[in-house]
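Colleague: When you get a sec, could you give me coordinates for this:
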Amino acid sequence: MLDGGEPGTVRPGGRTARVREAVLRAAEDALTEQGFTGLDLADIARRAGVGKTTVYRRWGTVTGLVTDLLEDMAEQSAPRTETGSLLGDLTANARLVQRTLTDPRQGPLFKALIAAATGDAKTAAALHRFYDIRVREWAPCVRQAVDRGEAPEGTDAHEVVRAVSAPLYYHLLISGGRLDEATADRAAEVAVTAARAGVYVRGGGKLRRV
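Modeller: Got it, this is the predicted structure:
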């Protein structure tokens, strides 16, 4: 998440927090509607109902604003689900990613952010941090599965989590294929089967292939 939080959530914290919330939600709207290349700080200030000076002083550039947006999305992302089995946990992860990517607001937003990251190093770094946070959030599910004997010792938990969402992003960005719950469930099943077979066991600095 690989996955975003519920859009429009307002958290307490005084005027500064309310201004940040309004500006970030306005940035989401603009990204969803017109993509990264159409972003303009003055337009975002207008959408948020705050002064342009406030926006320019706090964020400085469009890249600075997008970086803050990604950090906010990581903070608001839903926590992992623990079902007691590796398949159950990874299916929950896959379905969360699937719901996010097919959401009328979140799907276009992630497309815009990924597109922006391909042409801007700072945005790319922020996007990498976002996904690193989400992978680290779900990695304990794999480590717990190893402790239960569901996957071999030495399994790279981060690689397993990445393997779940990778085919879902492929459908979103490349193939244009159907991205439904069945697709999500299949991605989880494939990742679990590979993990149990030792595909993601690290040995000698490389993932073991079987």
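
Colleague: Every contact and neighbour count from this point should use C-alpha atoms.
Modeller: OK.

Colleague: can you pull the contacts of the nearest residue to L41 once chain neighbours are set aside?
Modeller: In this structure, L41 finds its nearest non-sequential neighbour in V62, 6.4 Å apart by CA to CA, 6 or more residues apart in numbering. Residues near V62 by CA atoms under 8 Å, 6 or more residues apart in numbering: 39-41.

Colleague: and for comparison, fold this next one:
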Amino acid sequence: MTTRPGGRSARVRDAVLAATYAELADHGYPALTVDAVATRAGVHKTTVYRRWGGVDDLLADALDQTRETPWPVPDTGTVEGDLVAVTVEIASAFGDAGVPTAVVAASFQSPRAALALQAFYAARQEEAAKVVVRAVDRGELPGGVDPVEVVRLACAPLYYRVFITREPVDAVVAERAAHAAIAAARAGVV
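Modeller: From the prediction side, this is the model:
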């Protein structure tokens, strides 16, 4: 027997995982329940229990699905354009920080969510690091830079503002962070 791609199973998974994020953002991890997710998704709770077992597996699967979603790596032709595009996209995603904040908070309460969140960020950083690798290949950055560290350095100010100081981030902040990371890379700091 072969599994068919898509179909009802895929629709149910999409609905349940979207409901998981919505419930998490609205009520936080401590109040996240299978019953609430099932109701919001329009499925019976036994469907959720049978497939996911509980809220930790729901949250981990939601993060896994997000990680597996293709992300187009910017290719503007310059390291400045590419890294600014990465940071501006992240700043844009934080326009409504409800879900990202709730997911990070949940990762401190659920070891399963923490592992899934680590895998999500590791995958995104590896993808984004391609812009740095291309920049090294073009001679825009020195060969000894660590591509993932350059990306982390560019993104860190955004995460700091959103999760620590609770300040908004915008394109100006994002561009400044990208340019600081590029300057550090050119100086051989990363």
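
Colleague: What lines up with the residue nearest to L41 of structure 1 in structure 2?
Modeller: By TM-score structural alignment, V62 of structure 1 lines up with V55 in structure 2.

Colleague: same deal with K111 of structure 1?
Modeller: In structure 2, K111 of structure 1 lands on T101 (TM-score structural alignment).

Colleague: just checking, that match touches F163?
Modeller: Yes: taking CA atoms under 8 Å as the definition, T101 of structure 2 is a contact partner of F163 at 6.8 Å.

Colleague: Show me which of those two is the more surrounded one.
Modeller: More crowded of T101 of structure 2 and F163, by other CA atoms under 10 Å: T101, with 19 against 15.

Colleague: Which helix or strand contains that one?
Modeller: helix 98-107 (DSSP states H and E).

Colleague: And the next helix or strand past that helix?
Modeller: helix 111-128.

Colleague: In structure 1, what range does that following helix match?
Modeller: Going by TM-score structural alignment: helix 111-128 of structure 2 matches residues 121-138.

Colleague: can you list the residues that contact that stretch?
Modeller: Residues contacting stretch 121-138 of structure 1 (CA under 8 Å, 6+ apart): 1-3, 63, 66-67, 70-71, 73-74, 77, 79-80, 93, 113-114, 116-118, 158, 161-162.

Colleague: Show me which of the residues you listed are buried.
Modeller: 1-3, 63, 66-67, 70-71, 73-74, 77, 80, 93, 113-114, 116-117, 158, 161-162 (16 or more other CA atoms under 10 Å).

Colleague: one step back: can you tell me which of the contacts of V62 of structure 1 are buried?
Modeller: Judged by 16+ other CA under 10 Å, buried ones among the contacts of V62 of structure 1: 39, 41.

Colleague: What is the nearest of the contacts of V62 of structure 1 to T16 of structure 1?
Modeller: Proximity of the contacts of V62 of structure 1 to T16 of structure 1 was ranked by CA to CA; the top entry is L41 with 17.5 Å.

Colleague: so what's T32 of structure 1 up against?
Modeller: Counting by CA under 8 Å, 6+ apart, T32 of structure 1 touches 105-106, 108-109, 112.

Colleague: That one pairs with which position in structure 2?
Modeller: Counting by TM-score structural alignment, the partner of T32 of structure 1 is A25.

Colleague: picking that back up, which of the contacts of T32 of structure 1 does structure 2 keep?
Modeller: Using both residues aligned by TM-score structural alignment, their matches' CA atoms under 8 Å, structure 2 keeps these contacts from these: 108-109, 112.

Colleague: Select from these the one having the most neighbours.
Modeller: Most surrounded of the kept ones among the contacts of T32 of structure 1: other CA under 10 Å gives L109, at 25 neighbours.

Colleague: mind checking how far the closest residue to that residue other than its chain neighbours is from R99 of structure 1?
Modeller: Closest residue to L109 of structure 1 apart from its sequence neighbours, by CA to CA, 6+ apart: T32 at 4.8 Å. Using CA to CA, to the nearest Å, T32 of structure 1 is found at 16 Å from R99 of structure 1.

Colleague: Next: P140 of structure 1.
Modeller: According to CA to CA, P140 of structure 1 and R99 of structure 1 sit 22 Å apart.

Colleague: Okay, strands next: where are they in structure 1?
Modeller: Assigned by DSSP state E, the strands in structure 1 fall at 202-203, 206-207.

Colleague: what would these look like in JSON lines with distance to A195 of structure 1 and mean neighbour count?
Modeller: Supplementary listing: those in JSON lines, determined by distance: least, CA to CA, whole Å; neighbours: other CA atoms under 10 Å:
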{"stretch": "strand 202-203", "distance to A195 of structure 1": "11", "mean neighbour count": "12"}
{"stretch": "strand 206-207", "distance to A195 of structure 1": "11", "mean neighbour count": "12"}
